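# Take a look and give me a structure for this.
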Amino acid sequence: MATDQNKFQAIISHCKEYGFIFPSSEIYDGLSAVYDYGQYGSELKKNIKDYWWKSMTQLHENIVGIDAAIFMHPTTWKASGHVDNFSDPMIDNKDSKKRYRVDHLLEAHAETLAPAEGEALLAQMDELLKENDFEGLKKLIEDNKIKCQVSGTVNWTDVRQFNLMFSTQVGSVAEDASEIYLRPETAQGIFVNFLNVQKTGRMKIPFGIAQIGKAFRNEIVARQFIFRMREFEQMEMQFFIRPGTQKEWYEKWKEERMKWHLSLGVDPAKYHFKDHIKLAHYADAAVDIEYEFPIGFKEVEGIHSRTDFDLKQHQEYSRKKLQYFDTEINQNYIPYVIETSIGVDRMFLLTMCNAYEEQDLSTADKQDSRVVLKFPAKLAPIKLAILPLTKKDGLPEVARELMDTCKQHFHCYYEEKDSIGKRYRRQDAIGTPFCVTIDHQTKEDNTVTIRHRDSMEQERVPLEKVKEMVLLEINR
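Below is the predicted model:
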């Protein structure tokens, strides 16, 4: 598994330097595994969410969206299995008292080994996890002499389960407060609203319910920047189908979701499907879409055939019927579900990694280089930078007019300061696909210079064509 830690570190630094991502509460030395999205990061993140939402709801007549609350009745999580089953094998170092997720510890060690050795170690780990063989997992850690990062010792406790849900209290008086959970996934908000949506939307099976929302997991070793965090965002869609048709729909959604990823211009060789070795308690099939990050192939999206587990569980615990009457076959049944679930933050990181490029532009005469983010125009935080060549001679006035014309349609940026070359470089670094320079010739013939980010080519176009050119590229 090839990794490029230097590139990964460069991307992390770039995110901070150019206003994409900041460590949360940084003035108080930050909070482990929690991040804030800056001015360009929040735009990019919103554009990713909008693109997903449009592709799921607007482009599918039989999929609708909801926005369920983060707080849910605590029995929800009993029914879903999270209270009893949402736990991971953990191990503590007796000297440092630091706790680790077993799979993270072994994965990190595998990355230090030769590719074949690392894969063999992970295959052993997968087999032991599948069998819930905690003694075997501890022996694997000890046999590989895996040390604690803090104490540097191999003095480990036994492996045991640790629940990953955050809990809190609802109620104004401590004695009367009820314990509830911060949701560890957004899916359950969809399941408990299945009948509400089906009846009010007069939905016929097959149909889907989509949602974007925050979820929370008490990850013990949150790592790899925003790849694994305690507070993150999911884009999930639950597709309700007739029992017995799940295999065909599972394959269809695998294909659909891969098409969506490739529609963003990513090299297909950067993606692959990875079937789950150990299935979740609710699934009869599951696969991850993995992308080749600089830190290796990692999961970005999961597609799961969840059977009728969730609705059946909620029907049992709530004692409310969660069934559908299918007029085509004159039958009542609990629908089966195919789930597509993608991490917004992981998709953000994928988009950054895929776009980031360091280019050497040196010539025989001079040294030159640039860092450019080659975002698809539809995702770029800023679509157009408007740059008057000077602050005088009426050029800013013309630039402001163009700004007023365009800003209703897409996000623009206006800048007068520094040389035009420096301004271009700054826009390259935040991924702006087009820069327009207003110069003295503009006053004569109403044309401007438009510069294309990826090729750095410049062309002279009529001022009134600028908006149309940018819109064309955004909507491609």
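
# For the rest of this, base every contact and every neighbour count on C-alpha atoms.
Noted.

# Just want the most central residue of the chain.
The residue at the geometric middle of the chain, judged as the C-alpha nearest the mean C-alpha position with C-alpha atoms, centre = their mean, is residue 344 (2.5 Å).

# Now the second one, please; I'll put the structures next to each other:
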Amino acid sequence: MSKSTDELFKNVISHAKEYGFVFPSSEIYDGLSAVYDYGQNGSELKNNIKTYWWKSMVQLHENIVGIDAAIFMHPKTWKASGHVDGFSDPMIDNKDSKKRYRADQLLEDKIARYEKDGKKEKADALQTNLDDALKADNLVALRDLIIEHEIVCPVSGTRNWTDVRQFNLMFSTQMGAIADDADQIYLRPETAQGIFVNFLNVQKTGRMKIPFGIAQIGKAFRNEVIARQFIMRMREFEQMEMQFFVRPGEEMKWYAYWKEARLKWHLAVGTPAEKYRYHDHTKLAHYANAAVDIEFEFPFGFKEVEGIHSRTDFDLSQHQELSGKKLQYFDSEINQNYIPYVIETSIGLDRMFLLTMINAYEEQDLSEGDKKDSRVVLKLHPCLAPVKAAILPLTKKDGLPEKAREIMNRLKLDHNIIYEEKDSIGKRYRRQDAIGTPFCITVDHQSLEDNTVTIRHRDSMLQERVAIDQLDKIIGELVSWKNLLAK
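Next up is the predicted model:
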């Protein structure tokens, strides 16, 4: 069934809630803007994406190790990183609707509309002007472009704009027993700094030699004024980051390596290659000498999922200066002390989750002649699927539930398995299709006679008869992490 991109996105959001993947946070109190909870199937899928990233990053690389740094960090950390002084977005208010927008996003939306309408020259010219204004931090020029291109507020429909101002995105709080005497600290806006401040701890205790990497998965917090597009842009989100420490002068070699390696990781789960593209940064962050985004084509256009950045020695140099502690590495091969350069790979877990859902979601028309039929299926890679197999007794009597439970108890030692006996077998198949379960195992009367069951495959809907003794091997091979990691 063909759907417009808007419809597809709405249907995925609706499906995510209906089948226990994502819920609006605090929904009984009418929710909290741009904050979401992951449900029973969502948390499983999220954990499987994390496992895939961690195994491919840490398990497969003998020179990459993982840490788990605290969310709270000393306030000087964020001074050194540049977040206190420079972590802000250019915001503009509409005087009539009282709504606030990111100036650059308003202009990017306009560029997308020009491209959609076939006005390529206008789109290219505006993109060039936008890039120039952002590079120069020229807030007046940003406002002038919004006026010149007659951009209206989506709510009020007017062009009654304020000046563009910078808005800091860090959440602050107090640490201490008495608020008046407390020190102001911040919820971390990124996970990278926890890696940098632990650079020497990890290097010395792990006896790590350059080049080596430190990986981390963790929550970060940004006071996004424009939080939109479901879980694309949230105030509380999760990052999977790896900082790779290299010799100065070798950073571009490793930048090219990680750029290629990270795209391979994305493609291994079966996402069509044409859905991805690289987007080189025109305006580099203050710490970078090269930066590229891996973008995915969501229903609302190509958007960043992962960034690869060459961060130079900025972070370690800044922390060395502000802390007064030496963060140098002695390279015995060249008999030299230096502050390493860093290549960063940073992926938004929530965006990867959304990408996975969108890519897997399919509405299929199964009608034959006058017989109308359809199904919604999540074609998730078996490694990522929340539930690996469903055990379904054909009826609730004649010893079938007992036999099914026996199989369940064997398989659940290795895999996340679900048992279900309510409704017709067809309805149960459809429910499992909708959550992405790769295999349904039906226990029927023949199972009691010859110890065989029917395995139904989610994608093809084909069924085959197999021995119960073979189930461990069959399912184990089909959902093994080797299938992804070998790629």
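
# Let me see the contact set for the residue nearest to the centre of structure 1.
Applying C-alpha atoms under 8 Å, 6 or more residues apart in numbering to residue 344 of structure 1 gives the contacts 45, 48-49, 232-235.

# May I ask which two of those residues are separated the most?
With distances taken as C-alpha to C-alpha, the most widely separated pair in the contacts of residue 344 of structure 1 is 48 and 232, at 14.4 Å.

# the more surrounded of these two?
The residue with the greater number of neighbours, taking residue 48 of structure 1 and residue 232 and applying other C-alpha atoms under 10 Å, is residue 232; the counts read 22 against 19.

# Which element, helix or strand, includes that one?
Element membership of residue 232 of structure 1, judged by DSSP states H and E, is strand 231-241.

# Please apply the same query to residue 466 of structure 2.
strand 463-467.

# Likewise for residue 165 of structure 1?
Once you assign secondary structure using DSSP H and E, residue 165 of structure 1 falls outside every helix and strand.

# Show me what it aligns to in structure 2.
Taking TM-score structural alignment as the criterion, the aligned counterpart of residue 165 of structure 1 in structure 2 is residue 170.

# which residues sit in contact with that match?
Counting by C-alpha under 8 Å, 6+ apart, residue 170 of structure 2 touches 83, 87, 186-189, 221-223.

# is it true that residue 390 of structure 1 touches residue 415?
No: under the criterion of C-alpha atoms under 8 Å, residue 390 of structure 1 is not in contact with residue 415, lying 10.2 Å apart.

# Could you provide the contacts of residue 344 of structure 1 in TSV, with additional columns for distance to residue 198 of structure 1?
What follows is these, written out as TSV (distance: C-alpha to C-alpha, whole Å):
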residue	distance to residue 198 of structure 1
45	30
48	27
49	24
232	28
233	25
234	22
235	20
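
# ok, those vs residue 121 of structure 1, which is closest?
For residue 121 of structure 1, the closest of those turns out to be residue 232, at 29.3 Å, with distances computed as C-alpha to C-alpha.

# Identify the residue of structure 2 aligned to that closest one.
Under the alignment defined by TM-score structural alignment, residue 232 of structure 1 is paired with residue 237 of structure 2.

# got it, and residue 337 of structure 1?
In structure 2, the residue matched to residue 337 of structure 1 (TM-score structural alignment) is residue 342.

# Help me confirm that its match comes into contact with residue 245.
Yes: the pair residue 342 of structure 2 and residue 245 passes the contact test of C-alpha under 8 Å, sitting 4.7 Å apart.

# So for the two, which residue has more residues nearby?
Neighbours around residue 342 of structure 2 and residue 245, counted as other C-alpha under 10 Å, are more numerous at residue 342. The numbers are 30 against 26.
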